[in-house]
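# Provided below for reference: sequence and predicted model.
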Amino acid sequence: MGTAENGTAGIAAEHGQLINVAYRLLGSVTEAEDAVQDAYARWFQLPPSRREEILSPGAWLTTVTGRICLDLLGSARARRERYVGAWLPEPLPDRTEWDRAGGAGASGPADPADQIVLDESVATAFLVVLESMTPAERVAFVLHDVFRYPFAEIADVLGRSPAACKQLAASARRRLRAARAEVTASGRADVVRRVKEAWRAKDVAALVGLLDPAAVMTADGGGVAGAALRPVEGGARIARYMVAMADRAPGLELLERSVSGVPGLVAQRAGAVMTVASFEVRDGRVTRIWAVRNPEKLRPWAGVTEGAAPSWGARG
């Protein structure tokens, strides 16, 4: 859990790992960066003699970051109750898809989102399941099952025994298994491409054919951008809703992009990203759509360009 180097360069090297941990715990790039900065601030507030006593600054920073995230998760329920409409995790771009086409420049300011490794543990479907866990379950599961930290170290974060932390991770694992069919669906790329074509053509019948009859669409506008405040249920209703959205936004461009590591769609208008959509697919049909429209959650997507080709590869 970290290095044994106490110098400034050594702890700076931990930043990327800490951001990866904090984002998976919080589902928010902004909150993850704030948590990591808070952890670093606490490190530098330590007397130099105390810092010298810490053999592994990385382990210390991870423990402190985990505790900060645990506190934030504990208060998240109240924050979500005040949130306008549904709350969804922030979607992450794969900048390698569009930097080559003249998007965000590599010489620009560092973005915490760029340091997050895109894998199954940041997919929207996965993070939505994490949201159903208790804060302690989520911390125990993410640190152990995703980052392979031992329960003895996780116990320091949670203030519980290693045995109790092991039980928390097992409980979280059961929650994940219950939703596993939705998390690990394959064949998304082709289906997402066909959804894009039907949506662009405003073909309700084609959309209905691509959507599971029991599909659910959840939109996150945060009270800032227009979005359904409650999930839209049923393939036919979702299809009509999607076409109505397109009718209200002439000139909308739909781009195939990796969204948090899996195939998704980005809707932009006059060069500005308006919506980032994630999909879950089962048996060749879309079962879930998560559409993020809150502009505060779309900041990492600034500069996305139409000319870039998606690099989905085997992840589709």
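Arrived safely, thanks for sending.
# hey, let's count contacts and neighbours off CA atoms from now on
OK.
# how close does the residue nearest to P213 when sequence neighbours are not counted get to V216?
Counting by Cα to Cα, 6 or more residues apart in numbering, P213 lies nearest to G235, which is 4.6 Å off, once chain neighbours are set aside. Distance of G235 to V216, computed by Cα to Cα, to the nearest Å: 8 Å.
# in what helix or strand does the residue lying farthest from the centre of the chain lie?
Note on the chain: the largest C-alpha distance from the chain mean falls to S49, namely 38.5 Å (Cα atoms, centre = their mean). Per DSSP states H and E, S49 falls inside helix 48-53.
# what about versus this one:
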Amino acid sequence: MDRVDDGSPLADLLDERRHLVTLAHRVLGSLRDAESAVDECYRRWYALSDRERERIAVPRSWLAGSVGGICLARLALPGPGEDAGAEDVVPTVPDVIVAAPPLAPEPTTLRRHDAVVHAVRRACVTADEDMLLSLLAPDASAFFDGGGKIRTLVAPVHGRDRVARSVLRLLDRPPHTTTLAAHSVNGRTGLVVRHDRRVVAVLSLEVAGAEVVRMWVVVNPDKLRSWNTGRP
């Protein structure tokens, strides 16, 4: 039977990136260069095929080794005024981006939409999988946008069972460090996740009747910057 990947807790993925940035910073001595090296490391991760990623037992260790190699290669590059020589060529792929959901035809009333979103929030806060399942359409889908900078799920998730497991897995953290609040997102009520008071995820939901049919989960730090610096 094929292994089903329901992702990792968002807090763990954020800690993973912080760990990689700290490692790169120690080697390169510049936070900006460290961030760039880590971004390159994640591009290498996403350049792998699904089968290659599945063969990596401990992704965090693979990423640490990769970022270490990137830093050492950059240190070996000639500085300004030196012979440029051959440069380290790294395969790049576009960031994994999920566009903001378009405005769909009115599937339900605003009051019903808000009620469903608030119910989803309660299910997530209490980690009540049965309740969350009851709020999802049988063919519900979830899309995760890490922008190539957070190691979230690459492919969309389909079916209420996998959507419920993936979302609850992503938000699996003690309540004193992570909060989940209803907030206006793309003109409709959505959910905003804060970890240590910083916005680390924004969820947009499309509701039809009394069920969520699609969910967009944005964890791309570039897209969340405005949430942490001012009005989104």
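Good, I have the coordinates. Quick caveat: nothing in here was measured; it's all calculated off a predicted structure.
# that older thread, what range in the second structure matches the helix holding S49 of the first structure?
Matched against the second structure by TM-score structural alignment, helix 48-53 of the first structure finds no partner residues.
# quick one: buried residues of that helix?
By 16 or more other Cα atoms under 10 Å, the buried positions in helix 48-53 of the first structure come out as R51.
# which other helices and strands does the next helix-or-strand element following that helix contact?
Beyond helix 48-53 of the first structure on the C-terminal side, the first helix or strand identified by DSSP H and E is helix 57-82. Where contact means 3 or more Cα pairs under 8 Å, 6 or more residues apart in numbering; DSSP states H and E, helix 57-82 of the first structure is packed against helix 15-26, helix 29-45, helix 135-141, helix 151-158.
# how far is helix 57-82 of the first structure from where the chain is centred?
Between the centre of helix 57-82 of the first structure and the centre of its chain there are 16 Å (Cα atoms, centre = their mean, to the nearest Å).
# right, and the helix or strand after it?
Downstream of helix 57-82 of the first structure, the first helix or strand assigned by DSSP H and E is helix 124-131.
# for the nearest residue to V183 of the first structure once chain neighbours are set aside, grab the count of nearby residues.
Closest residue in space to V183 of the first structure, ignoring its immediate chain neighbours: A125 at 5.4 Å, by Cα to Cα, 6+ apart. Neighbour count of A125 of the first structure, defined by other Cα atoms under 10 Å: 24.
# kindly report the same for A270 of the first structure.
Neighbourhood size, A270 of the first structure [other Cα under 10 Å]: 9.
# correct me, but it touches A249?
No. Applying Cα atoms under 8 Å, one finds A270 of the first structure not in contact with A249, separated by 10.7 Å.
# related to what we said a few turns ago, which of the helices and strands packed on helix 57-82 of the first structure is buried the deepest?
Neighbour counts averaged per stretch over these are highest for helix 135-141, at a mean of 26; criterion: mean count of other Cα atoms under 10 Å.
# against the second structure, where does it fall?
So helix 135-141 of the first structure is aligned with nothing, judged by TM-score structural alignment.
# show me what that helix is packed against.
helix 57-82, helix 151-158, helix 162-178.
# reformat those as JSON lines; add distance to E131 of the first structure.
Below are these laid out as JSON lines (distance: least, Cα to Cα, whole Å):
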{"stretch": "helix 57-82", "distance to E131 of the first structure": "9"}
{"stretch": "helix 151-158", "distance to E131 of the first structure": "18"}
{"stretch": "helix 162-178", "distance to E131 of the first structure": "11"}
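# among those, which is nearest Y241 of the first structure?
helix 57-82 (24.7 Å; Cα to Cα).
# can you check which helix is longest in the second structure?
For the second structure, the longest helix by residue count, based on DSSP state H, is helix 10-28.
# excluding chain neighbours, what is closest to G223 of the first structure?
Per Cα to Cα, 6+ apart, closest to G223 of the first structure is V84, 5.0 Å.
# quick one: that neighbour and A219 touch, right?
No. With contact defined as Cα under 8 Å, V84 of the first structure does not reach A219; the gap is 10.8 Å.
# hmm, back to that, could you check how far the longest helix of the second structure is from the centre of its chain?
On Cα atoms, centre = their mean, the centre of helix 10-28 of the second structure falls 15 Å from that of its chain.
# give the aligned range of that helix in the first structure.
Using TM-score structural alignment, helix 10-28 of the second structure corresponds to no residues of the first structure.
# ok, the alignment partner in the second structure of the residue nearest to G223 of the first structure - contacts?
Using TM-score structural alignment, the equivalent of V84 of the first structure in the second structure is D95. For D95 of the second structure, the contact set (Cα atoms under 8 Å, 6 or more residues apart in numbering) comprises 43, 147-149.
# export those residues as CSV, with columns for secondary structure, distance to E206 of the second structure and neighbour count.
Shown next, in CSV, are the contacts of D95 of the second structure (DSSP: H, G, I helix; E, B strand; the rest coil; distance: Cα to Cα, whole Å; neighbours: other Cα atoms under 10 Å):
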residue, secondary structure, distance to E206 of the second structure, neighbour count
R43, helix, 30, 21
G147, coil, 21, 23
G148, coil, 24, 25
K149, coil, 25, 24
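# for the residues you listed, which ones persist in the first structure?
Counting by both residues aligned by TM-score structural alignment, their matches' Cα atoms under 8 Å, the first structure reproduces these contacts from these: 147-148.
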